[in-house]
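[1] no sequence for this one, just the structure:
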């Protein structure tokens, strides 16, 4: 465990360096919309801060039991970094060069994306490393088929996703309909993102065990996050207060998706490779 604590120190230092990178570059670069640059730097800096926090917590690991007690902290940091990174790259694509409104500030986008992506990678890798320590010492988080209480919790999660997702979808559509600018685009993007938790929730309410949950391919919903961030920032930014409210509702759907992805991953043991489905098992509908 000494090696892990050493790697924690390295991660904490690397996170600080990445955070300084974001702050210093944002402080000296000139853009056409400084407030958007500020939002980009703040969100990117928060992702870097998650990497620093992960390194600091790693330095507290002394044995497998400590890793088991603190593992949830790394999962929370992972989800936080994923959700904030969605905000980061949405803002980053909206930064404009001086004197050229509507264009991309490509240099700013590239320079700030490097530390943010690096920090996100550190957070994800550290969470995976701690997970493997716990699994190697104590076995899978869900040691059997997951039937009973565990699967009931997943179904409850599915119900929550459907309920909250529908509320977010109705709210986002209402905002989009009263916004004359970019109305068709906002309607399309809003439906695409806010209904994704609903679709996932319906799927999770039909889960019967670990194996059927694995076949839901929950990780594919990351594509929704990647595809929607740019569109939301690009079109909602020109809609004033209504655009900000629309973006907040969509971000709420993103947070729901991130939570669901992490919870289902923990339940299915997707990181506990290699896993095999029992032979002769019928495919659940």
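    Thanks, I have it. Keep in mind that what you see is a predicted model, and the values were worked out from it rather than measured.
[2] contacts, neighbours, all on C-alpha from now
    Will do.
[3] residue contacts, the residue nearest the centre of the chain?
    Central residue of the chain (CA atoms, centre = their mean): residue 82, 2.7 Å from the mean position. Counting by CA atoms under 8 Å, 6 or more residues apart in numbering, residue 82 touches 120, 258.
[4] that one is in what secondary structure piece?
    Taking DSSP states H and E as the definition, residue 82 sits inside helix 64-92.
[5] putting a second one here so we can go through both:
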């Protein structure tokens, strides 16, 4: 993909992002709800996610060749990570919305649908820029015996384990300081903060690219999403304990998103299309 094509796609992505932000603003303005704080939180988070393709489109207009694409490629990766990370507070806030007349599902879909489109646009922009760099200079993947790269992954795994254990200890502390839900919080709160620990224990054993490609990070996000539903219902009750638990869960999400992006870079997930064409 040439620089002109990337710039053209960037302008379209930015225009689509502006339209998505306008959609969120209209939905938030017209919705009649009992819980305005939850609606405002969901609308603001949804709008921020929809701004990611706008920012990516603006950055794409600065790409003129493969060299500039390689220099700005990490900006798109960061925007993709920001969108994925912000999806969690959106997930928490939408469950606190109690509309008048309309069903909760209708309001939630009206706020989540533009977010899904924005995440797709951001991901496509990242892939397009990545493939432009790959087409010019080859796949951005270390050799299978790249010890320095594998060492960084093991260090990341160590950080995930240490921080995840600290977050889990904090969840236990919240349980002991909360008057209610002592039986429910450990069941649903601990799995959220333990996901980085479980992933970290696997990453510390990474020796090469091929061993890292066997890991399915999507499964960790699946468990986190399932358990976060109960966390969201507890947070919707309000109180300092609920906000603290939400903050701990958000920290776990940030860790997992960082691990996802770093590991994807290490295993060359976006390079597979280029390698398949080369093999043919």
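    Received the coordinates, thanks. Quantities reported herein were computed from a predicted structural model and do not represent experimental measurements.
[6] TM between them?
    Scored by TM-score structural alignment, normalised by the length of the second structure, the superposition of the two chains gives a TM-score of 0.93; 273 aligned residues with a CA RMSD of 1.7 Å.
[7] give the aligned equivalent of the residue nearest to the centre of the first structure in the second structure.
    Correspondence of residue 82 of the first structure to the second structure, assessed by TM-score structural alignment: residue 84.
[8] cool, and residue 91 of the first structure?
    That one, residue 91 of the first structure, aligns with residue 93 by TM-score structural alignment.
[9] please enumerate the helices of the first structure.
    Counting by DSSP state H, one finds helices in the first structure at the ranges 2-28, 34-58, 64-92, 106-138, 149-177, 183-194, 196-204, 210-214, 222-236, 240-268.
[10] superposed on the second structure, what's the mean shift for the shortest one?
    Following superposition, helix 210-214 of the first structure is found to deviate from the second structure by 0.4 Å on average (mean CA distance after the TM-score superposition for the first structure).
[11] and the closest residue to residue 146 of the second structure other than its chain neighbours, what is it in contact with?
    Leaving aside its chain neighbours, residue 146 of the second structure sits nearest to residue 208 (6.8 Å; criterion: CA to CA, 6 or more residues apart in numbering). The neighbourhood of residue 208 of the second structure, defined by CA under 8 Å, 6+ apart, consists of 144-147, 150.
[12] which of those are conserved in the first structure?
    By both residues aligned by TM-score structural alignment, their matches' CA atoms under 8 Å, these still in contact after alignment to the first structure are 144-146, 150.
[13] by neighbours, which of those wins?
    Most neighbours among those, by other CA atoms under 10 Å: residue 150, with 23 neighbours.
[14] hang on, isn't that one packed against residue 204?
    No. Using CA atoms under 8 Å, residue 150 of the second structure is not in contact with residue 204, being 9.2 Å away.
[15] ok, the equivalent of residue 46 of the first structure over in the second structure - contacts?
    Correspondence of residue 46 of the first structure to the second structure, assessed by TM-score structural alignment: residue 48. Shown in contact with residue 48 of the second structure (CA under 8 Å, 6+ apart): 83, 86.
[16] ok, now residue 166 of the first structure?
    Listed by CA under 8 Å, 6+ apart, the contact partners of residue 166 of the first structure are 194-195, 198.
[17] distance check, it against residue 232 of the first structure.
    From residue 166 of the first structure across to residue 232 of the first structure, the span is 19 Å (CA to CA, to the nearest Å).
[18] again, but for residue 44 of the first structure
    Residue 44 of the first structure sits 18 Å away from residue 232 of the first structure, taking CA to CA as the criterion.
[19] after superposition, how close is stretch 246-262 of the second structure to the first structure?
    With the first structure overlaid, stretch 246-262 of the second structure shows a mean distance of 0.5 Å (mean CA distance after the TM-score superposition for the first structure).
[20] the match of residue 91 of the first structure - how many residues pack around it?
    Residue neighbour count, defined by other CA under 10 Å, stands at 22 for residue 93 of the second structure.
[21] same check, this time on residue 3 of the first structure
    When neighbours are defined as other CA under 10 Å, residue 3 of the first structure has 10 of them.
[22] look up how far residue 128 of the second structure lies from the residue mapped onto it from the second structure.
    The alignment partner of residue 3 of the first structure in the second structure, by TM-score structural alignment, is residue 5. As judged by CA to CA, residue 5 of the second structure and residue 128 of the second structure stand 9 Å apart.
[23] dump the residue contacts of residue 159 of the second structure.
    Residue 159 of the second structure makes contacts with residue 200, as judged by CA under 8 Å, 6+ apart.
[24] and for residue 88 of the second structure?
    Going by CA under 8 Å, 6+ apart, residue 88 of the second structure touches 250, 253.
[25] with residue 37 of the first structure instead?
    Residue 37 of the first structure is in contact with 26, 31, 91-92, 95, counting by CA under 8 Å, 6+ apart.
[26] got CSV for these, with distance to residue 241 of the first structure too?
    As requested, those are exported to CSV (distance: CA to CA, whole Å):
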residue, distance to residue 241 of the first structure
26, 25
31, 22
91, 16
92, 20
95, 19
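[27] of these, which is the nearest to residue 259 of the first structure?
    Of all the contacts of residue 37 of the first structure, residue 259 of the first structure sits closest to residue 91, with 21.9 Å by CA to CA.
[28] and the nearest residue to residue 260 of the first structure once chain neighbours are set aside, how far from residue 177 of the first structure?
    Excluding the flanking residues, the one nearest residue 260 of the first structure by CA to CA, 6+ apart is residue 157, at 7.4 Å. Using CA to CA, we find residue 157 of the first structure at a distance of 30 Å from residue 177 of the first structure.
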